[in-house]
Each structure stands twice: as C-alpha cells, then as structure tokens.
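A.B. asks: The following comprises the amino acid sequence and a computationally predicted model.
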Amino acid sequence: MNKVGRIGIVGGGKMALAMVKGFLSAGLTKSESVVASVHPDDTQSLKQFERIGVETVVKNEPVVEKSDIIFISVKPQVVPVILPEIKPLSNNKLFISIAMGITLNTLEEYLASDSRVIRVMPNMPALVQSACSVYACGTKATQADGQITEALLKAIGTCEEVPENMFDAITGLSGSGPAYVFVMIEALADGGVRMGLPRDVAYRLAAQTVVGAGKMVRDTKQHPGILKDNVTSPAGSTAAALKVLEAAGLRGTIADAVQAATLRCREVSSI
C-alpha cells in the first residue's frame, strides 16, 4: 500500500533516482505510484527509471497533475523557468525542493498560494542510502507534511529539521562535504601507495577508515578530539603524522573550504 500518496519527480537526475530507490526499498511507495519528468536527451536516466518500473515523461505538467507530493530536483537556474509553468496545477500540493540556494520564499512566490512547500538539502551519499539530509518547512506546510518528508528522507539516510537560515552553512559542510572526504580518501591512498601498498588495497583501507571513524564520532557521541587522543600514543606514529597535518594547516584549510562553499551558496540564494 502507498503510505505517502503519489510521488512526482520534476527533474529526474541521479539524486532523484537515488531518492526514489530509497523510497521503494523502504516500502513507502510503489513504482506505479511514482512519475518522473526526464530530459529527452538524458537516455541514461530514462532507462534507469524505467528499469525500476517508474513512469517517465518529458514534460513537467503531467508530473504535477498526477502527484500529491512533487520533488523539485532541477538545477537552481532552471527553477524560475519551470515553476511558472506548473503554478496553475500546484493548488493544494506538497512541493519538496532539493534545488540548491532556492529559498522557501522564492518557491512560495512562484507556486499557488495554497501549495505547501518544504526545502530539503540531502547529499550525494543518498546514492548508497547514506545521505545526511535536513529540511525546513514553508509557511503553509503542516506538521503532517514535515512528518512525511522526514519519513521519506530517512529512507535514504539520516534526517533532521533545521531553521532555513542554516541551509547555506549546511550546504557548505555536508552538501559539499563528500567531495572533501573523497579528496582525503584519495590522499590517504596515495600515501599508502607511496609506501608500497597496492592501489586497490589502499583505496579499500582508506575508504573503510573514513567510514569507521565517522561511525565512531556519530555512535559514541564523544568529542572527536577525545577519540583522536585515544588513537595517539606518546611518541608514536600517529603523533608524528598529526604534527605534519597541523604544520600544513589542515584544520584551517578544511574550515576555509566550508566557508568558501557557504559564501558561494549565499551568492546563489541572492540571485
């Protein structure tokens, strides 16, 4: 049984596909209750949605007409183009937007006055059902809308509600964060290869080390500085390595990266 109503996807890219797969795996909906609009030139996405039994169309209007909940998952610059097109069909519908930098106020301005809007920021690990997502509710969204959104997002990872004014910083941290971690994994593996490890072994070890360290911080709820100290023996190899990282300014560089990404998000939001 469909537990959340019919779901529509406006902009069926990789993130949207990952989210739909999560919804289906969690039993929150069935493939016949989902419809997605996909660009006609994006044959790969068309095939992937069809492979999981989801109806695909090349126009956005049918998606809104057939759905109770509509995900807006297009690029930010496309939002002002598509929302006026679907506004006449948006009455009393729930819209969940994952478009970066597009505010609740902007979404509500472009849609019908009685439409309900929720803004969401997931991240790329949604592709493996390990997303870190947040959401904020618009002025017309109900408590039930928030609960439905949270249930959907928890199907692809973790989720929590936050004030909208945190979104730019969250985008800079967890939205862009996987890219920072991928660079770290690549660097760890490069170091292992430099010291004689086969590259495939180095990548597996580096990736699992990051997964395990993250789980320790999340599950033990201990301060990461305490966990770091627990790994660091006096005059040991970890202490020697940390000295190099501190001298290179790793902490400040990562913090500066989050700041730069956040400021870019603010620029997009103001356009």
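C.D. replies: Right, received. Where do you want to start?

A.B. asks: contacts and neighbour counts: CA atoms only from here.
C.D. replies: Noted.

A.B. asks: quick one, helices of this structure?
C.D. replies: Taking DSSP state H, the helices of the chain run over residues 14-25, 43-51, 61-66, 79-86, 104-110, 143-154, 167-170, 177-194, 199-220, 224-231, 237-247, 250-270.

A.B. asks: right, and those - which one's nearest M1?
C.D. replies: Nearest of the helices of the chain to M1, taken as C-alpha to C-alpha: helix 14-25 at 11.3 Å.

A.B. asks: Skip the chain neighbours and tell me the closest residue to S97.
C.D. replies: In space, and not counting its chain neighbours, S97 is closest to I72: 4.5 Å by C-alpha to C-alpha, 6 or more residues apart in numbering.

A.B. asks: picking up where we left off before, out of the helices of the chain, which comes closest to N2?
C.D. replies: helix 14-25 (9.9 Å).

A.B. asks: Can you list the helices and strands that the closest one packs against?
C.D. replies: Packing partners of helix 14-25 (3 or more C-alpha pairs under 8 Å, 6 or more residues apart in numbering; DSSP states H and E): helix 43-51.

A.B. asks: what comes into contact with the helix it packs on?
C.D. replies: 12-14, 17, 36, 38, 40, 55-56 (C-alpha atoms under 8 Å, 6 or more residues apart in numbering).

A.B. asks: Might you quantify the distance of that helix from its chain's geometric centre?
C.D. replies: Relative to its parent chain, helix 43-51 has a centroid offset of 21 Å by C-alpha atoms, centre = their mean, to the nearest Å.

A.B. asks: Show me which residues of stretch 172-185 are buried.
C.D. replies: Buried residues in stretch 172-185, counting neighbours by 16 or more other C-alpha atoms under 10 Å, are found at 172-177, 185.

A.B. asks: next, the one to line up against it:
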Amino acid sequence: MNQKRIGLIGAGKMATALASGWIRSGLAQPENMLASDPYEAARKSFREQTNIPTTDSNREVLESSGVVLLAVKPQVVPELLEELAESATSEHLFVSIIAGARLDRFEAVLPKSRHIRVMPNTPCLVGEGASGFAAGSTATKDDLKLVEDLLSTVGIALPVAEHLLDAVTGLSGSGPAYVFEIIEALSDGGVLSGLPRATATQLAAQTLLGAAKMVLESGQHPGQLKDAVTSPGGTTISGLHQLEQGCMRGTLMNAVEAATKRSQELGKTST
C-alpha cells in the first residue's frame, strides 16, 4: 500500500480524518499522497494535520495518483465529473465518500475508470470508524480488497448493497453527532446532580465507550445487556422510565430516518 499513490479531491474534515488514520496506522505515507481543494484555508488545515502536500489542481491529483478519494459536497458533483472526464483513465480507481452520489452517475461519465462508493464516519480519526461500501460494476476483487483494507485500518468496514448506503449515512455517517449530543446531555445531568463538569463529561464518554464495547464483544442483544443493569424498583429503571416518557428511542429512530431521506435528496441534487 505504501507504494500506491493516493490522491484526495477535497481536503475537508472527513478527508482529513481518513488520511490521518491511514498515516497513523502506517498503511500510507504522506509523501505518497496529494490532496486538492479550492480553498487555501482548507488546504492549510489539511497540511497541518496530516503533513500531506496539497494543491488547488484536481488534474494534478489525477496525474499523480492511482487511487483517488472523492470527498466533495454533493452539490458540486456535476461540475467535478465534467472536470474529471478530461483526465480519468482505466488506471484510476475512484473511491467516493460523497453523500447520496450514486455509482451509475460516475460510471456514465467516467466509463474507463473503476468506482467504489463508501460512507465512512469521523471516528476514523481515532481508528474507530464505522464504514459501509459498495462496488461499481467494473470494480475488481483487488479494488474491493484495497478499499476494505483502507477502511478496516481505521475501524470496521461492511459491504452493503448500494441502495442501503443512504441508510448507512443516516445511521453511522451522521450517528457520531447524535452520540456527542447524548454525551453532552449525560454530562449536563451529572452537573445538575452535583458533579464537576470535567468529571461528568469523562464519566459520560467512558460510559458510552464501555457500553458500546460490551455490545460488540459480548454478542448479546442490547436489550439483554440493558436488562442486566436494570434491577426491580432500582435507579436504572427509574431513569429508563424518564427516557421512555421523553420518547428517546423514537426520536433517535426519527433522526436516522431523517438523515437517510436527506442523503437521498442530496443524491438527486448530484445528478
């Protein structure tokens, strides 16, 4: 992997998270990568966090890279595809993390290249990402293995049918924001009950981390793990009763559904 040149078109937060994770894991080296972005502020921030050189030229990225991560806003996809069509070749593997942007759109404009669509999330930055990916019609087994390796190095990577990637976007793509809200709310509750802010936040974050690890490692249903903490007439059932009255589960389900629908809308915009 260190011998393969990786290009990034778009140097925003998600591209930074992925590139930082690849470098931290040793899977890629900064000198074998190049990122482009039209905004100097974005390029500067990206360079400072990754040590990867940057440019304002997408063509330069294509000419120097075999694997190209596409990390731009859905609204600029038509313009980007028009530009890429001038330089894309059969040597290019495009890995798109653009929300809602369908593979058939890329294959229609860039038929010589191979394409894989990915929905990662920002915890890739700390090696705990949750990504879904789908292959285009001409992507090879080696392409899929390469992308799976890239994603697995910064978390877990699960193959899904492309039509389910909008749901992946609504769940794990947007999910970290939901969890940050939950951590902040739990911390607020701790402060309300008398804990210092720093202590409350640390306890809240570690509680979510530990609970998530139990789900992943125990193989038990979350409901079983919840019941194991819930004693008859105890403190936990009193707290759960309040969460049910506040419709917490329904609200989280609605959040995933709303984000999924928005991803679908953005997909229509990109075409």
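C.D. replies: On my side now, so go ahead. Here the structure is a predicted model, which is why all the values come from computation and not from measurement.

A.B. asks: quick revisit: how about TSV for the helices of the first structure, with distance to V120 of the first structure added?
C.D. replies: TSV is the format used below for the helices of the first structure (distance: least, C-alpha to C-alpha, whole Å):
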stretch	distance to V120 of the first structure
helix 14-25	12
helix 43-51	22
helix 61-66	19
helix 79-86	15
helix 104-110	10
helix 143-154	9
helix 167-170	9
helix 177-194	16
helix 199-220	21
helix 224-231	27
helix 237-247	34
helix 250-270	14
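
A.B. asks: out of the ones you listed, which comes closest to S133 of the first structure?
C.D. replies: helix 143-154 (6.8 Å).

A.B. asks: The closest one to helix 14-25, inter-axis angle?
C.D. replies: Interaxial angle of helix 143-154 of the first structure relative to helix 14-25 (axes from the mean of the first three to the mean of the last three C-alpha atoms, to 10 degrees): 100 degrees.

A.B. asks: Which part of the second structure matches helix 143-154 of the first structure?
C.D. replies: Aligned by TM-score structural alignment, helix 143-154 of the first structure corresponds to residues 141-152 of the second structure.

A.B. asks: List the superposition-based mean deviation of the matching stretch with respect to the first structure.
C.D. replies: Once fitted to the first structure, stretch 141-152 of the second structure is off its aligned match by 0.4 Å on average (mean C-alpha distance after the TM-score superposition for the first structure).

A.B. asks: Off-centre distance for that stretch?
C.D. replies: 15 Å.

A.B. asks: what residues does it touch?
C.D. replies: With C-alpha under 8 Å, 6+ apart, stretch 141-152 of the second structure has contacts from 22, 27, 93, 95, 116, 120, 129, 131, 135, 157.

A.B. asks: swap in stretch 102-115 of the second structure?
C.D. replies: 81-82, 84-85, 88-96, 116-117, 135-140, 162, 267, 271.

A.B. asks: Kindly recompute the last result at 7 Å.
C.D. replies: By C-alpha atoms under 7 Å, 6 or more residues apart in numbering, the residues outside stretch 102-115 of the second structure that reach it are 81, 85, 88-95, 117, 135-136, 138-139, 267, 271.

A.B. asks: Can you say which of those are buried?
C.D. replies: Neighbour-count burial (16+ other C-alpha under 10 Å) is assigned, among these, to 81, 88-89, 92-95, 117, 135-136, 139, 267, 271.

A.B. asks: Tell me the spacing between the residue of the second structure positioned farthest from its centre and G239 of the second structure.
C.D. replies: The outermost residue of the second structure relative to its centre, with distances by C-alpha atoms, centre = their mean, is G233 at 40.4 Å. As defined by C-alpha to C-alpha, to the nearest Å, G233 of the second structure lies at a distance of 11 Å from G239 of the second structure.

A.B. asks: ditto for V229 of the second structure
C.D. replies: With C-alpha to C-alpha as the criterion, V229 of the second structure and G239 of the second structure are 12 Å apart.

A.B. asks: Could you measure from E107 of the second structure over to L18 of the second structure?
C.D. replies: 24 Å.

A.B. asks: which of those two has more neighbours?
C.D. replies: Comparing E107 of the second structure with L18 by other C-alpha atoms under 10 Å, the one with more neighbours is L18, at 26 against 16.

A.B. asks: Give the equivalent position in the first structure for that one.
C.D. replies: Per TM-score structural alignment, L18 of the second structure is aligned with M19.

A.B. asks: Provide a list of residues in contact with its match.
C.D. replies: So M19 of the first structure contacts 126, 156 (C-alpha under 7 Å, 6+ apart).

A.B. asks: quick one: it and C265 of the first structure, what's the gap?
C.D. replies: Separation of M19 of the first structure from C265 of the first structure (C-alpha to C-alpha): 23 Å.

A.B. asks: Which one of the helices of the first structure lies nearest to K3 of the first structure?
C.D. replies: Nearest to K3 of the first structure, of the helices of the first structure and by C-alpha to C-alpha, is helix 143-154 at 9.1 Å.

A.B. asks: Buried residues in the closest one, which are they?
C.D. replies: 145-146, 148-154.

A.B. asks: cool, and stretch 262-271 of the first structure?
C.D. replies: 262, 265.

A.B. asks: how many neighbours does the nearest residue to R59 of the second structure once chain neighbours are set aside have?
C.D. replies: Distances taken as C-alpha to C-alpha, 6+ apart put S87 closest to R59 of the second structure, at 6.8 Å, once the chain neighbours are dropped. Applying other C-alpha under 10 Å, we find 14 residues neighbouring S87 of the second structure.

A.B. asks: Show me what S87 of the second structure aligns to in the first structure.
C.D. replies: The pairwise alignment with the first structure assigns S87 of the second structure to L89, based on TM-score structural alignment.

A.B. asks: I'd like the distance between that match and V64 of the first structure.
C.D. replies: Distance from L89 of the first structure to V64 of the first structure, by C-alpha to C-alpha: 6 Å.
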